[in-house]
Structure formats: structure tokens, C-alpha cells
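Q: Here is a sequence together with a model predicted from it:
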Amino acid sequence: MDLSLLLFSLKKLAAAFALPPLLPLLPIALGLALLGRFPRLGRTLGWGGLALGLLLSAPASVGWLVAQVEDPAPLSADAIRNADAIVILGAGRRAYAPEFGGETVSRLALERLRYGAHLARATGLPILVSGGAGPGKTAEAVLMKAALEEDFGLTVRWVEERARDTRENARYASAILGTTGMRRILLVTHAAHMPRAQAEFEAAGLTVQPAPTGWLGNHNEPAAENSWLAELPNPHSTYAGWFALHEALGRLAYRLSR
């Protein structure tokens, strides 16, 4: 048995329990199960889980959480001029895509690829895509390369297809670029993921210019006409809460494992 694969699977299992929807549902379920024998404890757990679920889906509380993890600044023109290459990180795959003849990149990965393609056209810099896969699956980087070349008409210089997480993205990308002498990169990933990704790539010896995309926070967005409706939990805020908590826990785990 591959020990590294086992540890990676255990990490993913732990993350499933530490994130919505299981995170608030578990205390609710446990509270209901305990109501008969321990009514006070059962009610506390049930109401606590409900409160946690609301905090992780209400726009006001989610907005605060997103602000703690998201890189608010877009890439500057000066930073673009001081780079050797563009590195685009994977963000999952869509396994069932019969309209494309099989697999393709996820919508999150497509957001990153679109911005990476925009930067590549503006700068002419070479592109490295990074993202691995589980056993028997097509590496994310292979799907990313296909999307960039077929859909955006760009050439991908390097394909890093072993990485299973952000730390490995950084380690393996650095090893590839190290053979070329290129150490200054424009790093493309989601704004909420950028601080963690930047820290890992810099620890791997690269000089990083953050090139975030896909902001989850409503930065400088005017209030909606029915602003009270905008404060109710909704699909966007629920997803943003999941993403922000995922990043907060990811940063903590990486700090503890250094």
C-alpha cells in the first residue's frame, strides 16, 4: 500500500468532516440522537449545529470570513514586467463531460485558465500548468493543457502532472522551472487560495507575483435594491463559506506541518 496515498486519503476524509455540509449536520444529528437520554446536551448540540450552519451560509458572517483569507489586490502592471513564466494551478476535473468526449476541467479550473490565458496573451510568457490525479485518472494538468491549446489557442510549455495538493504544486513546479533558470513567476489561482499558494511557492524557492482571480467577496459592490433579501443565506454565500473555511483550515494545517 502506498503510504503517501493513504495519508492523502485520510486528509481528504478529515476535511470532509471539518467542512460544510457535514460540519454543522453532525452536531445536529448527534443532538437529535441524544434528546431522549440527555435532553439538555441534545438541545445544545442541535441548536449549536444550526447556528454554525447559519454562520457558514449567511452573507454577513461569510463576508467577514472571506475577507480573512482572500487576497484583495489584482495583479499590477509593474509585476507583469518582472516575471519569467506563468504558473496556473489546477482546481479539479469534471469527470462526466460527454459533450467533450470524456473528461474536462472543472468550472473553477476554467476560471483560472481563462485568466492565465489572458496574461499569456498580454505578456507572451511561457505557461506551466500543475495538477495531478488519483490512480487510473487523467492528470488535471493534462486536461488543462488541452483546454488552453484547443479552446484558447495557446501553447503550454510545461505540464506538471504529479501534484495532489498545493504544497506539491509548488515543489514540483519549482523543480521543473529550476532546470530553466526561471524563478520569477506570475502565479494564477483563486483569490481565496492565493495567500496559501504564494507561501508554498515562495518556500519552494520561487519569486511570486500573485495573479489572483475569481474573488468571492463583494468588494466595492453597491448594495442591492432589496438589500435585506441579500442578507439571507443563498447558494453563493454558502459556497463562499465552504471555500473560505477550506482555505482557513488549509493554512492552519500547512503551518502545523512545517
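A: Yes, it's here. Numbers count the residues shown, from 1 in each chain.

Q: C-alpha only now, for contacts and for neighbours.
A: OK.

Q: Show me where the stretch 51-200 of the chain has its strands.
A: 85-89, 93-97, 102-105, 127-130, 158-160, 184-190 (DSSP state E, counting those that start in this stretch).

Q: which residues in the chain form helices?
A: Assigned by DSSP state H, the chain shows helices spanning 3-18, 22-34, 39-55, 59-69, 77-80, 107-123, 140-151, 166-178, 194-203, 227-230, 235-256.

Q: Quick check: which of the ones you listed is nearest to Ala91?
A: helix 107-123 (4.5 Å; CA to CA).

Q: got the angle between the closest one and strand 85-89?
A: 170 degrees (axes from the mean of the first three to the mean of the last three CA atoms, to 10 degrees).

Q: Which strands and helices lie in contact with helix 107-123?
A: With contacts taken as 3 or more CA pairs under 8 Å, 6 or more residues apart in numbering; DSSP states H and E, helix 107-123 sits against strand 85-89, helix 140-151, strand 184-190, strand 207-213.

Q: on that earlier part again, for Gly101, find the nearest of the helices of the chain.
A: helix 140-151 (12.1 Å).

Q: Tell me the buried residues in the closest one?
A: By neighbour count on 16 or more other CA atoms under 10 Å, the buried set for helix 140-151 is Glu140, Ala141, Val142, Leu143, Met144, Lys145, Ala146, Ala147, Leu148.

Q: And the strands of the stretch 51-200 of the chain: which comes nearest Phe201?
A: Once these are compared by CA to CA, strand 184-190 is nearest, at 8.7 Å.

Q: put this beside the first:
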Amino acid sequence: MQMAFDSALVLFWLKKTVSIMVQPPLAPLLLIVVGLLLAGRRRRGGLALAWLGVAATLLLSTPASVGWLLRGLETAPVVDAAGLRQAQAIVVLGAGKRRNAPEYGGETVNRLALERLRYAARLARTTGLPVLVSGGTPTGATAEAFLMKTAMEEDFRVPVRWMETASLDTRQNAEFSAPQLHAAGVRRILLVTHAAHMPRAQAAFEDAGLQVIPAPTAWLGGTGTGDQVLGELPGPTTAYAGWYAVHEWLGLLTYRLTR
């Protein structure tokens, strides 16, 4: 039996591959490897390229430089009471899934999605607003939105009214969620996602015709009260935050170039 060609899925994985190539840790490692290979013929240029890769690795895992990258992304404040009163629904975006979760019988949401769901559940209990979960099926057989709905209802005891199961990226989260919300008369949403992801997500949902009240969660940078990025030396926590910051800046650039 011949499998159908899914151009959207092919494009998704092409984007993912390019994204991995230009982000840490692979991008700095490639600079180092290419530099060392060139050093045999062009010593100065090759070593300069290799040292550039080393410098990039350090900058993207050091709190001071990573914090600087995050400050331009994590600009939305914690949602206030006035914002909660204005919203008509809560939209929570998927962030991936854990495919090997035998204790859950197969697939489940990953820890990033769980952070978003936890905060969305708190907002839903506080406001009584209906919830939409958004996430498609780039891998596996189960849409991420279905796994999000399961976690929301079984683990947090919060009902989910709408599921958007076709999206493969943030832009599609907005494009495919908006018709369901508009059909229900919803125009103003509480948008729940990571603080660093909020600028890109808010732009996508506003372009889809919705008024967005940002409800960010899971700050990675320092906010004056948190402990997300600590210490003065490079470490794994900061390296992860550095990857996330680069991912979001590249995503913002791509979004603005293709709007």
C-alpha cells in the first residue's frame, strides 16, 4: 500500500533539521569541527573558527549572557486580575510529548507541556473559563492535544472544551485554534505558554484575529524573585536556557520574515 505524501509534515521536519543545525549545541560544535579540519591547510582561519565555536558554547551556557538573551523575550508580566476578568477562554499550547512513557501506557506530555498545563489548570479553577488545548501529531499516532486533554482532566481535574489536533508549529496553533474559538463567540483569550515563547505565540494568535491577554509561565531568566538562572559559571540549567533563547529568537526572526 502506498503511503500518502504529507507535504506539511515534510516541511515541518525540514524546518526542525535546519533548526537543530543552527542552534546549540550542534552549531558551536560544527564550528569547532570545521575549524579544526581547516587548521591543517589554513591554520589561522581554522583555529579562529574553532575558538569561535568554543566562545559561542561558553556564551550560551553562562548566566550573564543567557540572561541578556532572555530579557528581550520574557517581557510579558504575570497576568493580573483585570486581565482574568476580560478573558473569555484559556488557550494552552503544546510543547511536545514523551513517546516512551510505559508507566502511562505509551505516550504522554513532556515536562514543558506539563508546566503549561499546570498553570492553565490553576487559571481555569480561578476563573471558571473554558479551556482549549492545541497540539498536533508530528510524531507517533496520538495528537498532542489529546494527551494534553487527558493530563488536564485526569491529573488536574479540569475539563477541556476544545481540542486543536492538526497543528505542527506555533503559527498553526493559532490558525487552527481560531476558527473553533470564533465559532463559540470567543474573541479574547488568556494565552498560556512559556514566558520566552510568548512574543512569538502572541503575534501568531493576534494575526489569527484574537485579542490576546498573555498568561506566561515558567520563566527561565532572572525576574528579581526567581532562582531559574543561578551562579556565575556555565552549567546545564543555563545551557538549556541558552538553547531555548536562541530557539525563540530564531523563531521570531523566521515568523517576521514570513508574515
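A: Good, I have the coordinates. Note that the structure is a prediction, hence the values are computed from the model and not measured.

Q: Any idea what the TM-score is?
A: Here the TM-score for the pair of chains, by TM-score structural alignment, normalised by the length of structure 1, is 0.95; 254 aligned residues with a CA RMSD of 1.5 Å.

Q: With distance to Leu56 of structure 1 added, can I get the helices and strands packed on helix 107-123 of structure 1 in TSV?
A: Formatted as TSV, these follow (distance: least, CA to CA, whole Å):
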stretch	distance to Leu56 of structure 1
strand 85-89	26
helix 140-151	29
strand 184-190	19
strand 207-213	22
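
Q: and stretch 59-77 of structure 1, how far from the chain's centre?
A: 13 Å (CA atoms, centre = their mean, to the nearest Å).

Q: and what of stretch 138-147 of structure 2?
A: 16 Å.

Q: residues touching the corresponding residue of structure 2 for Ala51 of structure 1, list them.
A: Taking TM-score structural alignment, Ala51 of structure 1 has Ala55 as its aligned residue in structure 2. Shown in contact with Ala55 of structure 2 (CA atoms under 8 Å, 6 or more residues apart in numbering): no residues.

Q: gap between Ala55 of structure 2 and Leu112 of structure 2?
A: Ala55 of structure 2 sits 28 Å away from Leu112 of structure 2, taking CA to CA, to the nearest Å as the criterion.

Q: I would like the range of structure 1 that aligns with stretch 201-217 of structure 2, please.
A: So stretch 201-217 of structure 2 sits over residues 197-213 in structure 1, by TM-score structural alignment.

Q: now swap in stretch 87-101 of structure 2 and tell me
A: With TM-score structural alignment as the criterion, stretch 87-101 of structure 2 aligns to 83-97.

Q: Not counting the matching stretch itself, show me its contacts.
A: Against stretch 83-97 of structure 1 from outside (CA under 8 Å, 6+ apart): 102-106, 108-109, 112-113, 116, 119-120, 125-131, 140-141, 143-144, 169, 182-189, 209.

Q: For Trp47 of structure 1, find the nearest of the strands of the stretch 51-200 of structure 1.
A: strand 184-190 (33.4 Å).

Q: and that closest one with strand 207-213, angle?
A: Using the same axes, to 10 degrees: strand 184-190 of structure 1 against strand 207-213 is 30 degrees.

Q: quick revisit: any chance of the helices of structure 1 in a markdown table, plus distance to Ala91 of structure 1?
A: Converted to a markdown table, those look like this (distance: least, CA to CA, whole Å):
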| stretch | distance to Ala91 of structure 1 |
| --- | --- |
| helix 3-18 | 15 |
| helix 22-34 | 22 |
| helix 39-55 | 25 |
| helix 59-69 | 17 |
| helix 77-80 | 23 |
| helix 107-123 | 5 |
| helix 140-151 | 8 |
| helix 166-178 | 10 |
| helix 194-203 | 12 |
| helix 227-230 | 28 |
| helix 235-256 | 12 |
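
Q: Thr213 of structure 1: which of the ones you listed is closest?
A: Using CA to CA, the helices of structure 1 put helix 107-123 closest to Thr213 of structure 1, at 6.7 Å.

Q: according to the alignment, that closest one goes to what range in structure 2?
A: Residue span in structure 2 matched to helix 107-123 of structure 1, by TM-score structural alignment: 111-127.

Q: Report the mean deviation for the matching stretch after fitting onto structure 1.
A: After superposition onto structure 1, stretch 111-127 of structure 2 sits on average 0.3 Å from its aligned residues (mean CA distance after the TM-score superposition for structure 1).
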